[in-house]
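what shape does this take:
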Amino acid sequence: MVIIADVRHTKVEARKAEAWKKAMINFPPIAEEEAFVGPLIVSAVMGNHPVRRVYVDTGSACEIMYEHCFLKLRHALRKTKKNISCPLVGFTGERSWSLGEITLHVTVGTIPMIRTEMLTFIIVRSDSPYNVILGRTAMRKMGIIPSPMHGMVMFSTPYGIGCIKADSQEEYCCAHVEVTEDKPKGELPNKVEGPEEKLFINDKHPDQHVLIGRQLPTEFKRKLRSLLKKHKEVFAWTLADMTGVPRQITIDGEKFDTQHKLNTRPHVEPIKQKRRSLAPERSKVACEQVADLVKAGILREVKYQSCVANPVMVRKHDGGWRMCVDFTNINKACPKDCYPLPKID
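Modelled structure (predicted):
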């Protein structure tokens, strides 16, 4: 009978200990003009690391930690990462593969109204203004109830109802989306402004620029701009500026041959690839680029070809086209280097 009484007492204590998790959570009424506009960006403590820019996303089925945040954790925590090979499927169906997963203690709220749980994060390599995304799994486990209209999240704790207000200063970089006009097919949308800043140093070519770090001090930017404008002739602004490398150079009266020759296998005959048709847009751009290279003296016409390779048009990040050449046959005809370059990080 004593054992039965102890078991019943333990169950009653457990029910009392869990009673605070069933506390009722109510949000106060709010006028429409006072409603919060922006995503729910909060702060939390993860593995004893204070982490900002934590996005509470009700549409995410898992917890995400971006690689740039993971790399800032202590080495002891990074060593606990587990390698997994599960794909993440986005809203539009695109797939991205994770770099692994890590389990951390996550604490939200302010003392004494805090809630701590163990959460597993999937590590993803992607450019994002956020450090971490808390999905529905974390909300269910930590009892988080979000209210985008109030700009806050509430959760139950042993000492009452905890509350976290969204960081309003993150609204601009995380939530501001400009409405752009519909672009023609094939034209890429404008990219989000990155950590680089455009610098125009040649008045004769106002459409060309160089990139410098946006985080540089103002005085350093001014000196750097003055230095680049002073030595702007070192840049090739047009194809005609690419004068090439002389076939011979003289150093201390001694001549050195600078010509390059492919080391091909003697038994391999030159291959003439069959002509591949390009789409009208790509063909037009390729013809324009070839005409510019011929005009600058970089290319010349060859009437009797021994080896022919097709051009390949590759889309650039700014929406333009880059003309490349399919050198797969030439690569097969050349022996591989037994001493390749070391891995450069």
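
for the rest of this, base every contact and every neighbour count on C-alpha atoms.
OK.

so Tyr55 lies in a helix, does it not?
No: assessed with DSSP: H, G, I helix; E, B strand; the rest coil, Tyr55 is strand; it does not lie in a helix.

and Met323, which of the three is it?
strand.

Glu101 now?
strand.

what's around it, how many residues?
20 (other CA atoms under 10 Å).

host element of Lys141?
Assigned by DSSP states H and E, Lys141 belongs to helix 136-142.

which element follows that helix toward the C-terminus?
Trace forward from helix 136-142 with DSSP H and E and the next one is strand 145-147.

what are the contacting residues of that following strand?
56, 139, 152-155 (CA atoms under 8 Å, 6 or more residues apart in numbering).

distance of Asp6 relative to Arg15?
14 Å (CA to CA, to the nearest Å).

before we move on, what about Thr137?
From Thr137 to Arg15 the distance is 23 Å (CA to CA).

same check, this time on Pro50
Pro50 is 33 Å from Arg15, by CA to CA.

again with Thr120
Taking CA to CA, one finds Thr120 at 27 Å from Arg15.

among those two, which residue is more densely surrounded?
Between Thr120 and Arg15, Thr120 has the larger neighbour count (other CA under 10 Å), namely 18 against 11.

which element, helix or strand, includes that one?
Using DSSP H and E, Thr120 falls in strand 113-124.

do the same with Lys332
Using DSSP H and E, Lys332 falls in helix 328-333.

I have a second one here; can you model it like the first so I can compare?
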Amino acid sequence: MTLKFGDPDLEGLKFLQDDPLVITPIIGNCHVMRVLVDNGAFVDILFHNTFIRMGYNDSQLTPSDAPIYGFNHMECKVKGAIQLAIIIGEEPREATQMLNFQVVKAASTYNAIIGRTGIHTFKVVPSTYHMVLKFPTRNSVGEARGDHKMAHSFYVITLRPDRTGGQPAEDLVPIPFDPLDPEKVTYIGASLDKPLKDRIKTFLQENNDAFTWTVAKMPGIDPNLITHRLKVDPTRKAVKKKKRTYAPDRLEAIKKEVEKLLEARFIEEVQFPEWLANPVMVKKANGKWMMCIDFTDLNDACTKNCYPYQGLIP
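Prediction:
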């Protein structure tokens, strides 16, 4: 039985990108969307929120000591393991295997990840270029096509700020820098030993000149050292959006934010822009406005990295 790929496998793909291979298999009698096939992962992962939505509970997990590390070399919390049946492909060329999923409690745009363990169990050969994976079955070669449109949108979803806000991993205690200015403060873990806590506090206060409290006082980076450029497809036409009208409170917030960025020299005025997008105002949990820019058109014209490091979310 030969597993091969060719031009017919490219039919239906509107454009070619370096998108991840995302499929919708049946896991434990549930059709689970957004399952990433990743030969860079060693184990098969089922994220805890998906595990709960599938109708399972933590009492059904078996203890697991399998260490899982992210790109930042931080160990992820494994709740336990569970063995579930997974079906890929369609009748009459489908395959069923039992996989041992590590249930991980972490935020992810995916519901599950099939790693090298699952890939080898199914004897799967994935091709991200053709957006399909192929595998042997009793009835010739089976295949599971990736959802190209869904995978293409994950780049934007992954980089979208978390609207709910992150929570600290432990209780924190404030370390003031200036007794006369209560806003100049940082935080350290409350569970630290007192001698270590005192040493950190002393060190931070002795080096308070390394901290800045306004963007205007942040030093810039010499362009000779590093320069960021957008890799825009030269065949794409630049998009200039029409000017929006804003409510008075939003307009005032936009003016203040623009003045702050101009003062810090983070932005500069351009008389004849090629691309033009409107600000999008989002109200934060504290009631203040946050100014974002709608870069949808520009993002669509740029080459994508579909495996972004989530720790670098702007």
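
care to give me the TM-score?
The TM-score (TM-score structural alignment, normalised by the length of the second structure) is 0.50; 177 aligned residues with a CA RMSD of 3.3 Å.

one step back: in CSV: the contacts of strand 145-147 of the first structure, plus neighbour count.
Shown next, in CSV, are the contacts of strand 145-147 of the first structure (neighbours: other CA atoms under 10 Å):
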residue, neighbour count
Val56, 25
Met139, 18
Met152, 21
Val153, 22
Met154, 19
Phe155, 24
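
elements contacting the helix holding Lys141 of the first structure?
Applying 3 or more CA pairs under 8 Å, 6 or more residues apart in numbering; DSSP states H and E, one finds that helix 136-142 of the first structure contacts strand 113-124.

list the buried residues in the strand it packs on.
Across strand 113-124 of the first structure, burial judged by 16 or more other CA atoms under 10 Å covers 113-115, 119-124.

in CSV, list these along with distance to Ala76 of the first structure.
What follows is the buried residues of strand 113-124 of the first structure, written out as CSV (distance: CA to CA, whole Å):
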residue, distance to Ala76 of the first structure
Met113, 29
Ile114, 25
Arg115, 24
Leu119, 17
Thr120, 16
Phe121, 16
Ile122, 18
Ile123, 16
Val124, 19
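
quick check, nearest of the residues you listed to Thr10 of the first structure?
Arg115 (23.4 Å; CA to CA).

how near is Ala138 of the first structure to Val108 of the first structure?
11 Å.

next one: Glu197 of the first structure
36 Å.

neighbour count winner among these two?
Applying other CA under 10 Å to Glu197 of the first structure and Val108 shows that Val108 carries more neighbours, namely 21 against 15.

now for the strand or helix carrying the more buried one, which elements pack on it?
Assigned by DSSP H and E, Val108 of the first structure belongs to strand 100-110. With contacts taken as 3+ CA pairs under 8 Å, 6+ apart, strand 100-110 of the first structure sits against strand 41-46, strand 113-124, strand 160-165.

just the buried residues of it, please?
For strand 100-110 of the first structure, using 16+ other CA under 10 Å, the buried residues are 101-104, 106-109.

cool, stretch 65-72 of the first structure as well?
Neighbour-count burial for stretch 65-72 of the first structure [16+ other CA under 10 Å]: 65-70.

run a quick neighbour tally on Thr202 of the second structure.
Neighbour tally, Thr202 of the second structure, other CA under 10 Å: 13.

make sure I have this right: Thr117 of the second structure is in a helix.
Yes: judged by three-state DSSP, Thr117 of the second structure forms part of a helix.

ok, Cys163 of the first structure - contacts?
Here Cys163 of the first structure is in contact with 109, 113, 152-155 (criterion: CA under 8 Å, 6+ apart).

ok, 10 Å please
108-110, 113-114, 144-146, 152-156 (CA atoms under 10 Å, 6 or more residues apart in numbering).

nearest to Arg315 of the first structure, of those residues?
Pro146 (41.7 Å).

thanks a lot, see you next time.
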